[in-house]
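Coordinates for the following, if possible.
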Amino acid sequence: MHSETRSYRTGDREVVLDLTADCADVVSGRGEGILQLFVPHATAGIAILETGAGSDDDLLAALGDLLPADDRWRHRHGSPGHGRSHVMPAIVPPHATVPVLEGRLALGTWQSICLVDVNVDNDVREVRFSFLAG
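Below is the predicted model:
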C-alpha cells in the first residue's frame, strides 16, 4: 500500500478542483489496484464528473439549488448558510475509489476526479490518496 496526503488551497469561493493529474501521479508505475481518495473534512467531498465543459459549474449550481446559502440551517457558525456545507458531504461524499490498470487510472473518456468545496470559511483542504495494489 502507498498512502500520501496533499494540501489544496480552495480560496474563499465555492470550487470544483480537478485532482486527476495528482491522482495519475500517485498511481504512476504502481501496477494494478485501486486508488482510494478521502477528504478528512466535514464540509468537502470528492466527485467524478466531466470538467471544463460546464459540468463543474452545473454541479455548484445544483448544490446551490439543493442547499441554499441562507438562514434555514440549524448549524449556524461561520458565514451565512454555513450549515449547508455540513450537509453537502451526504450528497457529494468525502471519498471515491478508482480502478488502476497498469499504473494508470481506469477512468472514462470525459471523467475527472474532483475536490468539491462549498465552504467559503476554510481555504485549505487535505486529500488523502491511498493506492492498494491488487
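
okay, CA-based contacts and neighbour counts for the rest of this
Fine.

tell me how far the ends of stretch 45-59 are from each other?
12 Å (CA to CA, to the nearest Å).

cool, and stretch 116-128?
For stretch 116-128, the first and last residues are 14 Å from each other (CA to CA).

residues making contact with that stretch?
3-17, 36-41, 43-47, 60, 78-79, 82, 85, 92 (CA atoms under 8 Å, 6 or more residues apart in numbering).

Is residue 119 in a helix, a strand, or coil?
Under DSSP: H, G, I helix; E, B strand; the rest coil, residue 119 falls in the coil class.

Now list the buried members of the contacts of stretch 116-128.
The neighbour-count test (16 or more other CA atoms under 10 Å) marks 10, 14-17, 36-39, 43-47, 60, 82, 85, 92 as buried among the contacts of stretch 116-128.

now the helices for this structure?
Using DSSP state H, the helices of the chain run over 20-27, 55-66, 83-87.

Mean neighbour count, those: which tops it?
Looking across the helices of the chain with neighbours counted as mean count of other CA atoms under 10 Å, the highest average goes to helix 83-87: a mean of 21.

Filter the buried ones among the contacts of stretch 116-128 down to the ones in strands?
The strands, defined by DSSP state E, take in 15, 16, 17, 36, 37, 38, 44, 45, 46, 47 from the buried ones among the contacts of stretch 116-128.

To check against the first, give me the structure of this:
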Amino acid sequence: MPHHATTLAFDTRGPGLTEITREVADWLATTGIETGLLTAMCRHTSASLLINENAARAVQHDLIAWLGRVAPEGPHYLHDDEGPDDMPAHLKAALTGVSHSIPVSEGRMMLGTWQGLFLAEHRARPHRREVALHLVGEP
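Below you'll find the predicted structure:
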C-alpha cells in the first residue's frame, strides 16, 4: 500500500484560525491516492489543528474568544520562558489537539459539508508553522 508524506508551511498573523483545507486538498490531489487515511499533525506545542465549521466566520471568532477565557494570559503560570502568552498557548494546544486522521475517498478528504481544517495560532505574534501530512492508501 503506497505511503506519501510532506510538510506544508503556513504563516500565521497571531491568535486566530487559518483555514488550510485547500492547501491540504491540493497536495492530496498530487498523490494519486483514491481511498485511504490522511493524518495531519501540527509540529508545534503552541499551535494546533481543528476541524470545525468553515462557513460562518463568527464560529472562528467565538472559538478563539472561548480559548482566551479558558486559558488566559497572566502571572499565575510557572512557565513563561517566551512571554506571558507562552503557557496559555501550550494549554490551548493541549485542549484542541495537534493531529487529526481524516478518511479519504474518491481522492478527497471526507469532511462534512461545513467542515474545514484549520491551523490555530495560540501565540500573540505571527509565526511560521509546519503541518506534517502522511497519507496511506490505494490508487
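
which stretch among the helices of structure 1 comes nearest residue 72 of structure 1?
helix 83-87 (8.4 Å; CA to CA).

To what extent does that closest one diverge from structure 2 after superposition?
Compared with structure 2 after fitting, helix 83-87 of structure 1 has a mean deviation of 1.1 Å; criterion: mean CA distance after the TM-score superposition for structure 1.

returning to that earlier point: same list, the helices of structure 1, but as JSON lines with distance to residue 133 of structure 1 please.
Converted to JSON lines, these look like this (distance: least, CA to CA, whole Å):
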{"stretch": "helix 20-27", "distance to residue 133 of structure 1": "10"}
{"stretch": "helix 55-66", "distance to residue 133 of structure 1": "30"}
{"stretch": "helix 83-87", "distance to residue 133 of structure 1": "33"}
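
Quick check: which of those is nearest to residue 132 of structure 1?
Nearest to residue 132 of structure 1, of the helices of structure 1 and by CA to CA, is helix 20-27 at 9.6 Å.

mean per-residue distance, the closest one to structure 2?
Comparison of helix 20-27 of structure 1 with structure 2 after fitting gives an average deviation of 1.2 Å (mean CA distance after the TM-score superposition for structure 1).

which other residues reach that helix?
Contacts with helix 20-27 of structure 1, where a contact means CA under 8 Å, 6+ apart, come from 35, 100, 103, 104, 105, 112, 113, 114, 129, 131.

aligned partner of residue 114 of structure 1 in structure 2?
Counting by TM-score structural alignment, residue 114 of structure 1 corresponds to residue 118 in structure 2.

give the contact list for that match.
Taking CA under 8 Å, 6+ apart, one finds 17, 18, 19, 20, 21, 49, 50, 51, 52 in contact with residue 118 of structure 2.

count of neighbours near the equivalent of the last one over in structure 1?
Residue correspondence, TM-score structural alignment: residue 52 of structure 2 in this structure matches residue 49 in structure 1. The local packing count at residue 49 of structure 1 equals 16, with neighbours defined by other CA atoms under 10 Å.

ok, now how distant is residue 49 of structure 1 from residue 59 of structure 1?
Using CA to CA, we find residue 49 of structure 1 at a distance of 9 Å from residue 59 of structure 1.

cool, and residue 133 of structure 1?
Residue 133 of structure 1 is 32 Å from residue 59 of structure 1, by CA to CA.
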